[in-house]
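In: predicted model and sequence below, questions to follow.
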Amino acid sequence: MRLRIFTEPQQGASYATLRRVATTAEALGFDAFFRSDHLMKMGPGDGLPGPTDSWATLAGLAAETSSIRLGTLVTAATFRLPGPLAIAVAQVDDMSGGRVELGIGTGWYEAEHRAYGVPFPPLKERFDRLEEQLAIITGLWETPLGEKFSFDGTYYQVADSPALPKPVQRPRPPVIIGGGGRRRTPALAARYADEFNANFVSVADAGAQFGRVRDACRAAGRDPESMTYTVAHTVCCGKDDAELRRRAAAIGRDVAALRDNGIAGTPSEVADKIGEYAEAGASTVYLQVLDLADLDQLELIAAEVLPQV
């Protein structure tokens, strides 16, 4: 089981804070550092100093880390055009020596689109745009050197692109698709994704969604075992009940609710919950860390959870 650190910097984090978390995660032996791609905070708090761009952040971290993998969970297709996004991700992949992964989705938080002047089309159109973006991004990366790439879609057209630059990872960096949709999401994953992520759902629901993705792979003529199945959940870990309560209070959460709807408890309890997701088919867990100042929690998980999983 691989454990990855997943952050939500729109809630209030500078680049320096993210760098500190990423370099600590690398030193402690976590598999990856991922961040969300949002333009505005959610819930209480002032969100200061304000949002940071996901790919600018990962570009900086590419130069300041050496082994940990880096990615988004997930980039909103509404925020960027597919061609420039393919260039940016390929460049960060080069800067990192081939350690980048692209999680991408439709975008869902309407308020942040309004706040920063980003169009927010209806859900069907967002899915249609995402599908075209996936075709273009993967097509640009996978086009052989010296050949050109074209695409004629409803929303995006690409004509005689030199399809450069190429990412370091060949044929391309891993693509991650996730969500709870029962039909279109599994179909998109089966066609374009290397990894499917079930986020913030119960063990039973994660297993059911993995099953839908496996069925979609078979329908598409793809081996379901060629897909990596992962989950993401809020983590709250304490060496004892007092520390657990303190950490839960720091992120404004109830311990009982975290145990029911997250990955929370003592190191043994956290390891047991991760084991339940492994039995449901997950090979990787993204641990959503909400208190980015609490590096001691990362040290506790690395010391007492990682060896168990």
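Out: Arrived safely, thanks for sending.
In: drop to CA atoms for contacts and neighbour counts, all remaining ones
Out: OK.
In: output the longest helix belonging to this structure.
Out: Ranked by residue count, the top helix of the chain under DSSP state H comes out as helix 123-142.
In: where exactly do the helices run in the stretch 151-300 of the chain?
Out: 184-192, 203-219, 241-250, 255-260, 267-279, 295-304 (DSSP state H, counting those that start in this stretch).
In: okay, one more to line up with it:
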Amino acid sequence: MTSSERPFRFGVNLRTVDDRRSWLDGARRVEELGYDMLLVPDHLGFPSPFPALVAAAGVTDHLRLGTCVLNAGFYNPTILARDVATADVSTGGRIELGLGTGYVRAEFETAGLPFESAGQRVAHLRTTVETVYDLFDDESHAPRPTQSHVPLFLAGNGDKMLRLAAERADIIGFTGASTDRDGTMSLNSPADLGSRVQFARDAAGDRADSIEWNLLVQRVVITDDHEQITAELHEQFAPELTPAEFAEHPTILVGTVEQIAAKLNELRERTGISYITVSEPDLAIFAPVIELLRSC
């Protein structure tokens, strides 16, 4: 199966935990709406990922559960292996491990951790990946995950990060954006995103079609007035892009359900991206698109 033939998979990033009931109700709703993955990001001020995922597993039946993505700089690799394995056992083997380098300087400073260069952060991420999966491969190591292989999701944009992902990841994620030294994010052009995906595919070589390719969507709006809404969002999200570039951007999904589904089908055909993640505010808005794409 080539990447362009891989079935779609859909995830949502949840980050609001007001109380136990609302979190569990939210997890049930993710499954009811047809999503495959419930994901929790890893930023200070947001829920701690593994307790939130384990709680969600208790009220869902088949929903996969993942981190999108852990800041590797926050973790000792050996302790992380213990936590991932425990979470996998506690969820009945439903965990997918998402990792990144971390990019928000202020969070490192608040945590009392050094904010090293991008190259040093990638090196630490490589050590983390190698340590965690070496421990999982060691039959004497305890605790052991339920899954024979916990899927590894690596997300990033730079050359070093994408080379590591091409070498090791089961899933490679893109945001269609880049960050400056302080962690401020800005959208790249669609052409830039395409070149980053192609760079990773070239680096993966024969592995490219066995990798699942992911995109984090920034906004979903269901509307008959595509042009007006797109123009308004353009000023809000990325005035540095041309109107045509912004309208084409895969992370901004504006239009009818049919138009958005067609855009995602074209994206999969062109790039191999078949795993689409949306953010919590778009949870219900995006559900009709999932239903349509499932029926195609």
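Out: Cool, got the structure. Predicted model only: the values in this text are computed from it and were never measured.
In: what's the TM-score here?
Out: Once superposed, the chains reach a TM-score of 0.79 (TM-score structural alignment, normalised by the length of the second structure), with 268 aligned residues with a Cα RMSD of 3.0 Å.
In: about what we covered before: save the helices of the stretch 151-300 of the first structure as JSON lines, and put in mean neighbour count and distance to residue 174 of the first structure too.
Out: Output for these, formatted as JSON lines (neighbours: other Cα atoms under 10 Å; distance: least, Cα to Cα, whole Å):
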{"stretch": "helix 184-192", "mean neighbour count": "20", "distance to residue 174 of the first structure": "10"}
{"stretch": "helix 203-219", "mean neighbour count": "20", "distance to residue 174 of the first structure": "17"}
{"stretch": "helix 241-250", "mean neighbour count": "16", "distance to residue 174 of the first structure": "33"}
{"stretch": "helix 255-260", "mean neighbour count": "15", "distance to residue 174 of the first structure": "30"}
{"stretch": "helix 267-279", "mean neighbour count": "19", "distance to residue 174 of the first structure": "21"}
{"stretch": "helix 295-304", "mean neighbour count": "17", "distance to residue 174 of the first structure": "25"}
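In: from the centroid of the first structure, which residue is nearest?
Out: residue 73 (2.0 Å; Cα atoms, centre = their mean).
In: so that residue versus residue 107 of the first structure, what's the distance?
Out: Residue 73 of the first structure is 11 Å from residue 107 of the first structure, where distance means Cα to Cα, to the nearest Å.
In: what about the strands in the second structure?
Out: 9-13, 37-40, 64-67, 70-71, 95-100, 152-155, 171-174, 177-179, 185-187, 212-216, 219-222, 252-255, 273-279 (DSSP state E).
In: run through who's touching the longest helix of the first structure.
Out: Contacts with helix 123-142 of the first structure, where a contact means Cα atoms under 8 Å, 6 or more residues apart in numbering, come from 77-78, 81-83, 85-86, 105-107, 120, 149, 151, 153, 155-156, 158, 161, 163-167, 170-172, 188, 192.
In: try 6 Å
Out: Applying Cα atoms under 6 Å, 6 or more residues apart in numbering, the external contacts of helix 123-142 of the first structure come out as 77, 82, 86, 106, 163, 166, 171-172.
In: and residue 286 of the second structure, which of the strands of the second structure is closest to it?
Out: Comparison of those against residue 286 of the second structure by Cα to Cα identifies strand 219-222 as nearest, at 6.7 Å.
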